[in-house]
Structures are given as C-alpha cells and as structure tokens.
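Q: Need coordinates for the below:
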Amino acid sequence: AVYLTLFHPLARYPGPLLARFTNLYSAYHAWTGDIHVDIYRCHKRYGDRVRYAPNRLLINTPAAVQDIYSHHAPVKKFQNYRVLAQQAPNTLTMQDKTQHSRRRRVLSQAFSARSLESWEPKIVAQLDRLSQVIRSHLASMSSSEKPTEWTTSLDMARTCKSLPSSVFYPDSFNHLTFDTMTSVSFDSHFDTLRTAEYRYVMEAIAASNIRLSVLLQAQELATANLDSWLFPASIAGRTQFVRFIRGLLGRRLRASGMSGDLFAFLQQCKDPDTGEGLSLTELSTETATFIIAVGSDTTSTTMAAVCHYVTGSPRCYQRLVTEVRSTFASVADIRLGPALNSCVFLRACIDEALRLSPPGGSSLWREIEPGGAWIDGQWLPGGCEVGVGIYSIHHRAADWPDPFHFDPDRWVGESPGRPYMPFSMGARNCIGKPLALAQVMLTMARLFWEFDLRRGDEKDAEEEEKEEEEEEEEEEYVVADHVTAGGHGPMLCFRPRV
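A: A predicted model of the protein is given here:
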C-alpha cells in the first residue's frame, strides 16, 4: 500500500481512492455497465489524467488519442484481452503485432468495397424480411371494421426474451443484425426476427459479456475459478454460446463445397506479402468473432441510437426523411453506391449518434512497451497501462461544444477534426467497420424511406405537430457497457408509406 501510494510511477496522478489499491474499482463499474460514464465523471472531478487502477492511467486529450492508438504508438494490446479468446487468439485479443498485421492483411480483403457488394444481397434480404414482419404486425392489429395506420409501440433493442415462435414481432435490431451476420458469415438462416428458437444465443452473449467485461478490468477474479462462483449466469451463457458456435462451424465445415459466404471467401484469401492463408483454427475463431463484434451489439446499438436521436428531434427527422425520400425513387433503388453515399445528412446522423452513444464507450487499454514512452507530454515507464475513455473523449466540451446535444450538422461539410473513435483507430481499429456502416446506412435509409416513424409514447399527429414547435428532446440514449454496449428502446411506432 505504501509503494502504491508514494512510489509507484502513477502515484502522482489523482483518481478514486480505491482505484489506487485495487482493480476492483473498475471491475465494479464494468459489472454495473456504467464504466464509460464513470470514466467521464472521474475526468470531470479529477481532470484530464486519472489513475483508474493501480497500474492504469486514463488520459482525456486529443494528443493522448494519437499517442496511444496511432499506427506506430509504442504500446501493445492490453494482456487482459486474453479473456476474450476462447481457444485461439483473434484479432481482438492478440498482442503480437507481426501476427496481428498478417491476419489483418487477410481479413481486410473481406471488407473491401468490392466484397461489400457481394454481401449486399444478404443484407437486403434481411431488410426485406424486417419490412415484411413490420407490415405483418400491423396487419394483425387491423380489421375490416377498424383499420389501423400505426403499429403498436415496438422496442427496437429490447432484451431478447423468447416469444412464441408463431409471434411475428420485430423486437430488436439485435435480431436483424444477428440474422444478417450469420447469413453473411456462414450462409446460415436462423430467422430470429420471426421465430424464437435461436434467440437464446443473443441472451447467452449478453450474459457472457458481463463476466468478460469484469475480467477485462480484473483478470485476477478468474483465479481458482472464482469467476464461476461470482458469475454463474455468465458461465452458463458462455457454455450455450460456445455450443452454438461449435455446431454452426461444424455444419459449415461439412458443407465444404459451399460458396458465397464470408467463410468461403476467407478460405481463398492469402496474405499479399507472404502468400499464406488462414489456418482452419484462425478462420473459425475470426468468423465467430464477427457475430459478436459486428453482428450482435455494436451494429444494432448504433441503429437503435440513430432512431432514438432522430425521432427525438422533429427538425432532424424531417430533414432526414426528405433527403432519403428525394434520393431514391423506390425501395429497390436503396443500394450501396453513389446515391446512398450522397445522403450526407443520414451519414451525419449516424456519426453523431456514434459520438453520443458509442457501442463501446469505455477505455481500450494499452500496455506501454519496455523502455517507456511519452504520452500526452508525460513520460511513463514500460509496463504501465494507458487508455482513453471513448465516451468521455466524445463528450469533451473543449472539443465538442454543447457535447450532449444531438447536432448532425457537426458532420456536414468539412470533417470536424476532433477526437472521435467509435471504431477505435490506427492498426487496431475495427476491421469490420465498412460492413457495419454499410448495414447501418442501408437499414436506416430503408426504414426512413419505407415507413413513417414516431416515438411510441406519441399519441397522434396533432401532438406530433405540436412537438415541432416545442423545444426538442435532449434525452440521451443510455447504454450498458459490457465489452460491447446495449440499451433499451427506442420505443417506435411504424406507419407504411407505400
């Protein structure tokens, strides 16, 4: 305790008292899911540099973002990321920079513009299904005596409690992205949008991630299987998910002649520098990772956040639907390409939603290489762990005036040139970013073109018009951060336009 208080290299930095002595402070906030918000609160109280654990320093400045996450930063992946690996390291977890670069050179080929065109039909097929489900839900509410214009209020990011398989109910963007990513990755069709049989997988992922988020902060809690006692529901969720993934991979491997999915594509890809491909173990662990990192919480949370903020701002809503509906003449025209790219306000709404409610808002910890490094003008010895809270840097008032206000115009025109890293950055940025953004752009364009949307607590058109004259809502889309983030809502009603 004396060493940690007086002589540790980070002893001079302020922070929560408990955090000076134990990793359990950050582990607690990881468990509650508010670690991203707690990091923000700590910076408000202690300043730009906060000691958040005995050997960890948070820095909330643009310079730190560059010093820690740029391509040639003198840091390596935080060792606790190993808890995210099941049987073999993947691009999210491996520390070895050479191996990481080799694997990324292969994987990145699956997310080029040309490759995205190959995956687009699978994305569009799921959007067709989502549209059918919403329309079926509306039809089930109507009768010849009492036609209905609007659906009942639907929670677009609700917890995935299983419903009877006969219920047509689009109860979350999570189902949409799960169905999309399993189709893209393995050409498998689980139809969780309409049936309940496989919705347990998303429940299992969510439960498992609670334990993982805690172990990322305090790996010592796995000593002597202590985590099994602390997180029995998470262990059960992990077991369910691993069983599902093994079955999915087994079926895909038996269908060896299949083509047209990401798995088959990556089997043919080679490292352009060495000519090496991925081993079967590497291929399996990476494609399984896509389901979690791209297809589960991150993309669906972004969709939910966009809908939350846009429907809470009548002016933004009207501007967005005008842009989308004037750009495309029909649903069939909503495809990747120049027309979709021309929807600059749509992209601005997505970027601003990602700023306000990033789907992973805590710190991506890095370990300083032996020999030490200058980080934000501070010399820190090798072995110290440093990071920037994504939610916190996105709400830094010095860089983002009125930081809690949803203002897509920040992104219209020239790039704001401010610290922004919802997909991380540098050599470790999210490799699936192009696919994730393609999904979000297509989904938002489709929904706002095909349907009128309103908040579920809105009563009628008269109240909707009245709200346009009143001050816009400034309600944050609140997420719980457990490795990736998920929230509740928004509660939306849909009315078909055509």
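Q: drop to CA atoms for contacts and neighbour counts, all remaining ones
A: Noted.
Q: Can you tell me what sits against the helix or strand hosting residue 252?
A: Using DSSP states H and E, residue 252 maps to helix 232-254. Residues outside helix 232-254 that contact it (C-alpha atoms under 8 Å, 6 or more residues apart in numbering): 186, 201, 203-211, 228, 284, 288.
Q: one more time with 6 Å
A: Applying C-alpha atoms under 6 Å, 6 or more residues apart in numbering, the external contacts of helix 232-254 come out as 201, 204, 207-208, 211.
Q: just those residues now: which is nearest residue 24?
A: Closest approach to residue 24 among the contacts of helix 232-254 (C-alpha to C-alpha): residue 211, at 13.2 Å.
Q: for comparison, sequence B:
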Amino acid sequence: MTVLYRISPFHPLAAFPGPLINKVTALKLAQVVWSGKRHLMLKNWHEQYGTFVRTGPSTLSINASSAVMPLYASPHSLDKSGAYRPGRFHSGGLFFIRDREDHNKRRRIWAPAFSASSVENMLNVVSKRTLQMLQCMEDRRTKEGLIDMTELLGHWAYDLMADVTFGKASRTELMEDGDPHGVVESAQNATVVFEILGEAPPLFDVLWYLPVTKEVHALDRISRNIMVERKNAPGQEDISAHLLGEQGGERLSDIELDLDATFAIVAGSDTIAGSFTLLMFYLLRDQETYAKLRAELDQQFSLPEEANDWKKLMDLPYLFGVVHEGLRLGTPFPGLPRVVAKGGMMIEGKYIPEDTVVGVPAYVQQTSPENFYPNPMEFRPERWAPEGDGLGPSTVTNKHAIMCFSFGPFSCLGRAFAVREFHLVVAKLVLAFDMRLAPGFDEEKWLDGCLNMRTTVFKHPLMITATARH
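A: Here you go, the predicted structure:
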C-alpha cells in the first residue's frame, strides 16, 4: 500500500517529475550516493525533467538560483533534514545541529575562532605547513621522479587542521611519519557512511552497532584522545581555545567538544584536500593556463617564502580566477538538504508541502550555462576577470552560484580562511616547482575515478612530476 500511495496522484509530491524507482524508495538515492556520481546523476535528471526533480519519496531537488535565498540564505531559512542526524551518535555537534535557532547559539561560540586576528594566526600555520609540504615533495619523489599528490595533500591538510584545532597539543605529523593508523582513510570512510546512510536515517539506526560504522567510531576516538591532551595545555591560540571557553566565552560540554573537534578537522582537511587535488589536476592538465599563472606570480615574487601576504595574493586576477575555478569544478557537491516548515512554501510558482526535504544541487548550479558561460564544464580562470568579459562579451560569471560554502545561518564559518588558504598554497607550489602530470597519465580514467560522497574519494592517485625552480 505504501508503494502504491507514493506513486499515486494522491501523494503530495505527485505533480513533480522524477525516476519512478526514486518515488518508491529512498534506498535508490542511497545507492546513487554510493556510486559516487550523484552530482552527475542530478545534473542528468535536471536536464531530463527540468527545474524540479523528485529524487525520493519525500525529497525534491530544485535547480533554481531563486531557491537559494528562501532555502538557505534568508533569516527564516529552513532547518536541516534528517540527513544530518548521525545515527545513534550524540547530535550536539555544530555540523549535526538541525534546528536553525539552536545552530545559531552554537555558531556564536565558534564565530570568534574565525575573527580577523584568528584567521591571520591560522594563515601563519598554513605558510609553515605548506613550506614543509614543499620539502616533503622532494623527499617523497619516487626513483622515477613521480610524486603522489593525492596522498601528500591529504597528509598536509590533516597536519594543518590538527595544528589549527589543537595547537601544540597536536602531535600529528603525517607528512613526516606517514599515516600508519589510517587516520585520513578513517575520516573519509566516516564521511561516506554519514552521507550514504543519511539518505535513509532509519537504516543508519539499524546499522549503528555493526562493523559498517566502525570508521565513525574510530574517528571519534582519535579526536577525543587529542582533546584530552589539549585540555591540559591552556593558553594557546587555536580553535579549541574558544570551544573550551579559554577566551571568556561559553565552554562546551565534553561530548560537544569531541564532536566539534572531529568536525573541525574533517571539514578543514578532507574537504580542502579533495578540492585542492581536483584544482591541481585541472591546472596541470592545461599547461597554457599553468604558464599564465606562473608568469603572474613571477612578476610579484621570487621565492615561495615571499608569498605570505594574502591581500596581495587575492589582488592577482589570474590567481583569483584559478582559485575560484578550482572551487567551482573542484567541489562536486549535491544539494544541501533542508526541511520545508509547517504550512509549506512557494518556489518558482510551485507549492511545496511541509516536511518535504528540498535542496538546490550545488554542482548543477556551478556548472550551469545560465551561471557560467561559455564552456561551463571547462577550467577557464579568465571567466573571473575583473572586467567581467574574460571569455568575450557574452561572458556570464555568477559569483553567487558558488555554493560550496553554503549561505545564511548554516554557512561555513571558515569560508574566508579557506579562500585565503587556497591562494597561499597555490602560489607557493607554483613558485617552488615546475609541475606536470606524470608521463602517460590517463586523464579520463582519473576523472572517472573521482567519486563524491560529500568527501571526494580518488580511486587513482594524482601522480605528477615536479622540478624545483630555485
């Protein structure tokens, strides 16, 4: 009877088109998430069905920029959906709080950690750790002259965020020691579990005590152990100082501390490493683009150690374009699911009933010709030229369509830090090395092996050659 109702004209979402199997069961969308190609499936579905696609029994994907404000950006934006409920895990972490007002209260505790002065301190850590990565590239080069940038960027990002989160209490040195305990893999696998089972929350409850969720528990233990060390080392300028109330603010409970510390590391390392890996691929695939960036940087700096002024770096137009093209194509995220409030709402002239889970598909928006034209699927930094016509008089570059940091009450507090971080690291890498994709590198195979499940899993390493310039 349930199946018949879901596909019947009496269902509240009967008027919205979509694949039949998706209307019947949420398990189909969970299977699509598992494939790692949900962002591409959503793009195909919207090309086939239009602005609205019914992706599950009670879920809609809405490919319309006009939906961003009411869903995400307005003061009355929607609460998060059950996809953010972490099984039987405590739901008191910043990322997992679904109610907008409750989230705002926690966000006020976090906000000082991303003040202008705090971000400056973080960027000092970025510079230090990135110079270490440059040396690590030399040390890890194989006898054939190849460097696995997928692995190295993962280690760099984790070391960096452990420092930013826990200060000197962090003893994480993956660039130096490798990752014998599989910390990076555990973080990725935990994210994958959350993302897949988030499409079917009741299934998450059933599987919570089974081995499939062991990575979630392992990641929690790692962060909890480091937090114990950090509590005994006060007086540091790190994110934990704000969560522990050392700066005069409210102190989180021990459970909340563990959850938020885990979130800080995963959000700041795994996501950044994945996006940066994709940016490096696109940049090195087009040596003409790479040469333009190198020429711009060489006019301003002689050595990578000199590229520390993020304001100066962000004023470089071609570097700005490279970073933002990397964010546009390097964050293949699906929609950010929200729940329609009581009374329903109108979007694009359509009534959407209460309790419907809705989302605007980020990757679809970021690759839409309505937002980025011409050649929206190509890595073209020129489209971000200050004059606005970098690809000709018909250039369209909708900066507000970059959704990887979300908008409004649930938006990423670390946005300013992340963008500046990208500028610093790209500049130092290009100033330090002449880089190319490895000889015989199969670009199509590598791209096909990029799987996004909120985290980006790379089936094949990004192998490059890098010759020191100085």
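Q: before we move on, back to that, ok now the helix holding residue 252 of structure 1, how far from the chain's centre?
A: 21 Å (C-alpha atoms, centre = their mean, to the nearest Å).
Q: re the thing from before, ranking the contacts of helix 232-254 of structure 1 by neighbours, who comes first?
A: Highest neighbour count within those: residue 211, with 28 neighbours (other C-alpha atoms under 10 Å).
Q: Go through the contacts of helix 232-254 of structure 1 and name the one nearest residue 119 of structure 1.
A: Distances from residue 119 of structure 1 to these, taken by C-alpha to C-alpha, are shortest for residue 201, at 22.7 Å.
Q: which one in structure 2 is aligned with the closest one?
A: Under the alignment by TM-score structural alignment, residue 201 of structure 1 pairs with residue 183 in structure 2.
Q: excluding its backbone neighbours, what's nearest its match?
A: Spatial nearest neighbour of residue 183 of structure 2, chain neighbours left out: residue 219 (7.4 Å); criterion: C-alpha to C-alpha, 6 or more residues apart in numbering.
Q: how about that neighbour, what's its match in structure 1?
A: That one, residue 219 of structure 2, aligns with residue 241 by TM-score structural alignment.
Q: follow-up on the earlier one: residues of the helix holding residue 252 of structure 1 that come out buried?
A: 233-235, 237-238, 240-242, 244-245, 249, 252-253 (16 or more other C-alpha atoms under 10 Å).
Q: For residue 455 of structure 1, which non-adjacent residue is closest in space?
A: residue 492 (4.7 Å).
Q: Any idea how many residues pack against the counterpart of that neighbour in structure 2?
A: Under the alignment by TM-score structural alignment, residue 492 of structure 1 pairs with residue 464 in structure 2. Counted with other C-alpha under 10 Å, residues neighbouring residue 464 of structure 2 total 21.
Q: quick one, what contacts residue 464 of structure 2?
A: For residue 464 of structure 2, counting by C-alpha under 6 Å, 6+ apart, the contacting residues are 146-147, 436-438.
Q: Does it belong to a helix, a strand or coil?
A: strand (DSSP: H, G, I helix; E, B strand; the rest coil).
Q: That one and residue 428 of structure 2: what is the separation?
A: Noted for residue 464 of structure 2: a distance of 16 Å to residue 428 of structure 2, by C-alpha to C-alpha, to the nearest Å.
Q: on that earlier part again, make CSV from the contacts of helix 232-254 of structure 1 and add distance to residue 136 of structure 1 to it.
A: Below are the contacts of helix 232-254 of structure 1 laid out as CSV (distance: C-alpha to C-alpha, whole Å):
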residue, distance to residue 136 of structure 1
201, 25
204, 28
207, 31
208, 33
211, 38
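Q: so where do the helices sit in the stretch 151-300 of structure 1?
A: Taking DSSP state H, counting those that start in this stretch to define them, one finds helices in the stretch 151-300 of structure 1 at 173-186, 200-217, 226-230, 232-254, 262-268, 280-293, 297-311.
Q: Right, I'll call it a day here.
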